[in-house]
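Participant: What follows is a predicted structure for the sequence shown.
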Amino acid sequence: MIIVKEILERIDYIDFVGNDQLKINYVLPILELNNAENAISWCADKNEDILKTIKTNSLIIVSQNNNQTQSLKNYLIVENPRRTFQEILSVFFTKSRKPTISHSAIIDKTSKIGKDVFIGNNVVIEENCIIGNNTTIQHNTTILRDTIIGNNVTIGCNNTIGGIGFGYEKNKNGDFELIPHIGNVVIKNNVDIGNNTCIDRAVLGSTILEDNVKVDNLVHIAHGVKVGRNSVVIANAMVAGSVNIGENSWIAPSSSILNKRDVGNNALVGMGAVVTKHVEDNTIVAGNPSKFIRHIND
């Protein structure tokens, strides 16, 4: 339980109307807010008509452009309701894991583990890995040799980081033989990786995820890929070998990027797109094969 006054002391806001001693016991979606008293939620401007139906004694976060607050008992006006809601969840409702290393984890003695790290059940960390401070590696994830992971990284369950990529060459008899992958994976600071995702080591050099990259569940990132700072790769996306993704770009669900293609800065690859050509900065592409839709700033 928290009191509205405690929220007001911790966040930036434009105005507050209501009872600052209201107790908050629940966090609910706006459509479920009438199911409980003393809850908190947020409302996007496009959904403002929903507020006409709200009868509960709860706190609702809205923007200064919202025109349907007349009937609300308690509301908080902020610049960006969703961002403020995220901040409140992080500060007041999220339980951080206690730093610990599970007894069932297998960590090679040549690997270096930072401070305040959580390593879950059945995690495997092979030789010569580096794990930074305040990093979380959840259950059943495997970190293969020579992987470097920065600070404040979160890696979910059942991932394989540093596996051998799918790179083959035919021998003189015409049979495929695996090309040795002697590179590694480098995951920099503040990266989040979901569950059941594979990130392969480079043939030479490194597969790199720059600071603040966010990777969803069931993503495949192949050997030698580079993902720029603050970019997002979402569920079921396939990023083939040696792709370069710029900064602040968005790779939508179930999209595929052909090997050795570049996706520029601030670009958006649409849902289910198949990228066969380079994607320029500040553009949206979609379709199979993907085609230019428009510039981001249009």
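Facilitator: Alright, I've got the coordinates. Numbering: from 1, shown residues only.
Participant: switch to C-alpha atoms for all contacts and neighbour counts from now on
Facilitator: Will do.
Participant: Arg52 and Ser71 touch, don't they?
Facilitator: One correction, residue 52 is Lys, not Arg. Yes: contact status for Lys52 versus Ser71: in contact at 6.8 Å, counting by Cα atoms under 8 Å.
Participant: Need the distance between the two termini of stretch 268-286.
Facilitator: Stretch 268-286 has its terminal residues 9 Å apart, counting by Cα to Cα, to the nearest Å.
Participant: just stretch 52-59 next, same as before
Facilitator: By Cα to Cα, one end of stretch 52-59 lies 14 Å from the other end.
Participant: What are the contacting residues of that stretch?
Facilitator: The contact list for stretch 52-59 (Cα atoms under 8 Å, 6 or more residues apart in numbering) reads 22, 24, 33-41, 68-69, 71-76.
Participant: what about versus this one:
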Amino acid sequence: MVSHPPPWTADELAQAAGAAVVGDPGRTFFDVAEPATAAPEHLTVLLDPRHRDAVAVTQAGVVVAAPGAEAVRPDATWVLHPDPVAVLWVLAEWLGLAPVRQGLHPTAQVDPAAEVHPTAWVGPFCYVGPGVRIHEGAQLMGHCVLYGDAEVGPESVLHAGVVVYPRVRVGRRVIVHAGAVLGGDGFRFIPHPERPVKVPQLGRVVIEDDVEIGANTCVDRAFLGETRIGAGTKIDNLVQVAHNVSIGRACLIAAQAGIAGSSRIGHRVWMGGQAGVPDHVTVGDDVRLAAQTGITGNVPPGKVMAGSPAVERALWLRIHAFLRELPRWLEKFRRWDRMWGE
């Protein structure tokens, strides 16, 4: 639901965000759009200086940017803020994308042994089990399930359909997107002639502050210790984090990446889409794994890896440059064979 319906004015947005207007303060806009597709009734944004050329020719009526960017197009109306993202958060609230509510929806079921702060919100058809603690300002959207003995920190948001198993702690300002599962059993079985024997997963999951977890991502509960996601780490959709994994601070992990059990990921590591980490390895701080990289062992800090099996990216580029030449060399060898072969 849109909390503040359009039209909006540049001045109204600037006042709400603590920004300044250069141009026509009364300039109205009704929606947002990319610079290339924006019309005069749209607002667009310049976050990356590399996109200045696109903004220079945009038809958008209002442009959000950092101070100094207005020289790109002096005839436009600019909303200037040292942190343009702060302006976008105001728009997100107006558009109903960052709702903040309080209380319990009539269809929510909250166990008497649970603790829900009065400023938190438990949405329609949610279930909050015994021993769960929901802190101030936390937001549980529709159909969330918290089994019991779990904690959701202040100002955290669990979107629709999130499932939180027991022995999970979610820190402050964490965002968990729809369909994610926190604390499911780790994949641990003992081989047996008749069938694999399941091993109980008795540990915990700890999600530190300011983490974001994408839709349908799974973070498994540890065997005995803990599975931990470090502060400020951002995880995309459809990522698998196995039992007893430790991920450091400020990491970026793209969609469909997988991290097998008991691996250690350092701080500020970037993993591209579908990158894979096997069990019981260590990936050092500041490592970069390109998309579809499959590492086979420990990776020292600072390395940039690519390929499967993974090698350093510079070598991987040379290998692929040579591979492109293989058909030409193969044809040469065939000609030589015809000329000199018996």
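Facilitator: Everything's here; your move. Here the structure is a predicted model, which means the values were calculated and not measured.
Participant: and Ile208 of structure 1, what pairs with it in structure 2?
Facilitator: Superposed on structure 2 with TM-score structural alignment, Ile208 of structure 1 falls opposite Arg228.
Participant: Pull the contacting residues for its match.
Facilitator: 205-208, 244-247.
Participant: That one - that's part of a helix, no?
Facilitator: No: in this structure, Arg228 of structure 2 is strand, not part of a helix, as judged by DSSP: H, G, I helix; E, B strand; the rest coil.
Participant: where's it relative to Ile253 of structure 2, distance?
Facilitator: For Arg228 of structure 2 relative to Ile253 of structure 2 (Cα to Cα), the value is 14 Å.
Participant: Kindly report the same for Gly272 of structure 2.
Facilitator: From Gly272 of structure 2 to Ile253 of structure 2 the distance is 6 Å (Cα to Cα).
Participant: Over to Gly225 of structure 2?
Facilitator: Taken as Cα to Cα, the span from Gly225 of structure 2 to Ile253 of structure 2 is 23 Å.
Participant: More neighbours: these two, which one.
Facilitator: Ile253 (24 against 15; other Cα atoms under 10 Å).
Participant: Per the alignment, the more buried one pairs with which residue of structure 1?
Facilitator: The alignment partner of Ile253 of structure 2 in structure 1, by TM-score structural alignment, is Val233.
Participant: again with Ala306 of structure 2
Facilitator: By TM-score structural alignment, Ala306 of structure 2 lines up with Ala286.
Participant: Mean deviation, whichever strand or helix holds Gln15 of structure 2 versus structure 1?
Facilitator: Using DSSP states H and E, Gln15 of structure 2 sits within helix 10-17. For helix 10-17 of structure 2, the mean deviation from structure 1 after alignment is 5.2 Å (mean Cα distance after the TM-score superposition for structure 1).
Participant: which residues does the equivalent of Ala86 of structure 2 over in structure 1 contact?
Facilitator: Aligned against structure 1 by TM-score structural alignment, Ala86 of structure 2 finds its counterpart in Glu87. Contacts for Glu87 of structure 1 (Cα under 8 Å, 6+ apart) come out as Ile11.
Participant: distance of Glu87 of structure 1 from Val191 of structure 1?
Facilitator: 18 Å.
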